[in-house]
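In: have a look; sequence and predicted model below, questions after that.
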Amino acid sequence: MKLRLLSAALCTGVALGFAHPALSAEKAQDFVNKAAEGGIFEVESSKIVQGKAKDQAVNEFAQKMITDHGAANAKLQSIAGEQKLQIPAETDAKHKSDLEALKSANGSADQSYVKMQQDAHADAVKLFQDYAADGDNAGLKAFAQQTLPTLKMHQEMIEKIASGKTDSTATTSTAPAATDTDQNASAPVPGANSFTEAQAKSRIQDAGFSKVSALTKDDQGIWRGTAEKDGKQVAVALDFKGNVVAGAQ
């Protein structure tokens, strides 16, 4: 009797042991599906309106989506391939419907595009935030953690466009998009900073600085370095909120 009970317990344990990888793979595949479908929509919808929007800030945002999400999509495809996971070749039905609506819009599609981007980035931030915290595939979890700050930056940008608080003075669609830059603050805000060095550099460049160099993150979570603006070299800092502060020591 004891032998039979022990055997049953071992069989149950083995069965559970095999079940966990399956559940893990299912969760990872679900993340890949949703991330890829959303990423494809970001690029395709932005291609439709880029260069055609009446609002220059929308054109600039669309160009940034094509660049940033195009790179993220390629990285996700590479990771999914390494993990033997399938990646969708096209977006889902709901997003396909949105794309058709943009294509067939009479007149300017600015307002529709902005609303779609607000919704898409709200979904993307939640998806990546959840997987960055609780994902069970190490490669995908790292990808989610690395991509999340960029998605949050995009979300901040599109919310500003929606509220009409942008200050776009660029004359071409490839100019940097408006970002939060506080050059009058006495100091950047300390806090846990999830921006990578590359993302910090890009954020500072988007704020109008060039030749960004010597970036290091201090013990307060603040990226500090040097850059040029208006022909002058200045100290710059980026805090966890994404604020760029010039002249910060």
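Out: Cool, the structure landed. This one's a predicted model, so the numbers in the text were calculated from it and none came from an experiment. Numbers count the residues shown, from 1 in each chain.

In: when you work out contacts or count neighbours from here on, use the C-alpha atoms and nothing else.
Out: Will do.

In: let me see the contact set for the spatially most central residue of the chain.
Out: The residue lying closest to the centre of the chain (CA atoms, centre = their mean) is residue 151, at 2.5 Å. Residue 151 sits next to 121, 124, 125 when contact means CA atoms under 8 Å, 6 or more residues apart in numbering.

In: just name the closest of these to residue 163, please.
Out: Distance to residue 163, by CA to CA, is smallest for residue 121 among those, at 15.6 Å.

In: and the longest helix seen in the chain, what other elements does it pack with?
Out: Counting residues, the longest helix found in the chain (DSSP state H) is helix 2-49. Judged by 3 or more CA pairs under 8 Å, 6 or more residues apart in numbering; DSSP states H and E, helix 2-49 is in contact with helix 56-82, helix 93-103, helix 110-134.

In: try this one next to it:
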Amino acid sequence: MSNFKIFSTGLVAIALSVTTGCTPTTPRDQNTSEVPSAQSVQATESPSPSASPTASPSASPTASGQNNLSSSDRQFMIEAAQDGLAEVQLGQLASQRGRSNVVKQYGQRMVQDHTQVNAQLKQLAAQKGVTLPTSIGSNNQQIKQRLSRLSGTNFDRQYLNQMLQAHEKDVAAFQTEAQQGQDPDVKAFAAQTLPSLQQHLEEVRSIVNPGGTSNSTPTSSPTSTPTSSPTSTPTPTSTP
């Protein structure tokens, strides 16, 4: 009997050891897989280097416009700025020193119209990276000084002469730029401004030579030079 108990106890011990050895390890593996590794956490928290935006070198329109602008377009803008400033200053002079109301009114119109054109040109130059002159230039300065010493009808005549020549030059320059310019914005500015300049030219022509032809150089009035009449010669009388 005692041997049977010992034998039974041994069987129970063997069964327990087998059962313990067959215990599944799945719960431990599941717990391990649920915990993220340090590398995965670092990869999730670190932003991608490509996510940060970078400035494009072509984002500056001023630099791009300056590099693409031709020398002829740039020279046109510089000369247009100088002549535009001169038109304003000479127009102010005409409104102050002019004798006739026609000359005074024409000068006031030059101030108004060319001030507006100068502002448009200044805005365009800022977009294209062009530095415009702030003075009228030596040639225009000499003209201004010469007109400043005149008065009365002499001033009116010389001022109108100057406006006639200046606007003929302006119309030709703006026509050339509108047709042959390379930058589309500068060409558009020239084309939009051209009708106003042509109107200024026709107006000063009509003042200088009312009802006459559109000659570029005004001439003096034909009535200013007296001519001898063919009927002024007395006829001889017969003697008795």
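Out: Okay, I see it. Here the structure is a predicted model, which is why all the values come from computation and not from measurement.

In: still on that earlier bit, out of the contacts of residue 151 of the first structure, which end up buried?
Out: Among these, those classed as buried by neighbour count (16 or more other CA atoms under 10 Å) are 121, 124, 125.

In: residue in the second structure matching the last one?
Out: Residue correspondence to the second structure (TM-score structural alignment): residue 125 of the first structure is matched to residue 171.

In: that match touches residue 193, doesn't it?
Out: No - in this structure residue 171 of the second structure lies outside contact range of residue 193 using CA atoms under 8 Å: 9.3 Å.

In: quick one on the thing from earlier: turn the helices and strands packed on helix 2-49 of the first structure into TSV, including distance to residue 35 of the first structure.
Out: Below are these laid out as TSV (distance: least, CA to CA, whole Å):
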stretch	distance to residue 35 of the first structure
helix 56-82	8
helix 93-103	13
helix 110-134	7
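
In: how close does residue 8 of the second structure sit to residue 101 of the second structure?
Out: 140 Å (CA to CA, to the nearest Å).

In: same question for residue 81 of the second structure.
Out: Noted for residue 81 of the second structure: a distance of 28 Å to residue 101 of the second structure, by CA to CA.

In: out of these two, which sits in the busier spot?
Out: Neighbour count, other CA atoms under 10 Å: between residue 81 of the second structure and residue 101, residue 81 has more, with 25 against 11.

In: quick one: map that one onto the first structure.
Out: Aligned counterpart of residue 81 of the second structure in the first structure: residue 36 (TM-score structural alignment).

In: from what I see, its match and residue 87 are in contact.
Out: Yes - shown here, residue 36 of the first structure and residue 87 form a contact pair, counting by CA under 8 Å, at 6.8 Å.

In: quick one: the counterpart of residue 113 of the first structure in the second structure from residue 6 of the second structure, how far?
Out: By TM-score structural alignment, residue 113 of the first structure lines up with residue 159 in the second structure. Per CA to CA, residue 159 of the second structure is found 141 Å from residue 6 of the second structure.

In: how about the contacts made by residue 43 of the first structure?
Out: Residues near residue 43 of the first structure by CA under 8 Å, 6+ apart: 65, 66, 69, 70.

In: got a winner among those residues for most neighbours?
Out: Neighbour counts for these, by other CA under 10 Å, peak at residue 65, which reaches 24 neighbours.

In: give me the aligned partner of it over in the second structure.
Out: In the second structure, residue 65 of the first structure lines up with residue 110, judged by TM-score structural alignment.

In: look up how far residue 206 of the second structure lies from the nearest residue to that match once chain neighbours are set aside.
Out: Of all residues not flanking residue 110 of the second structure in the chain, residue 91 sits nearest, at 5.5 Å (CA to CA, 6 or more residues apart in numbering). According to CA to CA, residue 91 of the second structure and residue 206 of the second structure sit 18 Å apart.

In: and the two? which has more neighbours close in?
Out: Between residue 91 of the second structure and residue 206, counted using other CA under 10 Å, the more crowded position is residue 91 (26 against 13).

In: what's the more buried one in contact with, if anything?
Out: Under the criterion of CA under 8 Å, 6+ apart, the contact partners of residue 91 of the second structure comprise 106, 107, 108, 109, 110, 111.

In: trace it over to the first structure, please.
Out: In the first structure, residue 91 of the second structure lands on residue 46 (TM-score structural alignment).

In: quick one: that match from residue 68 of the first structure, how far?
Out: Distance of residue 46 of the first structure to residue 68 of the first structure, given as CA to CA: 11 Å.

In: also residue 114 of the first structure?
Out: From residue 114 of the first structure to residue 68 of the first structure the distance is 17 Å (CA to CA).
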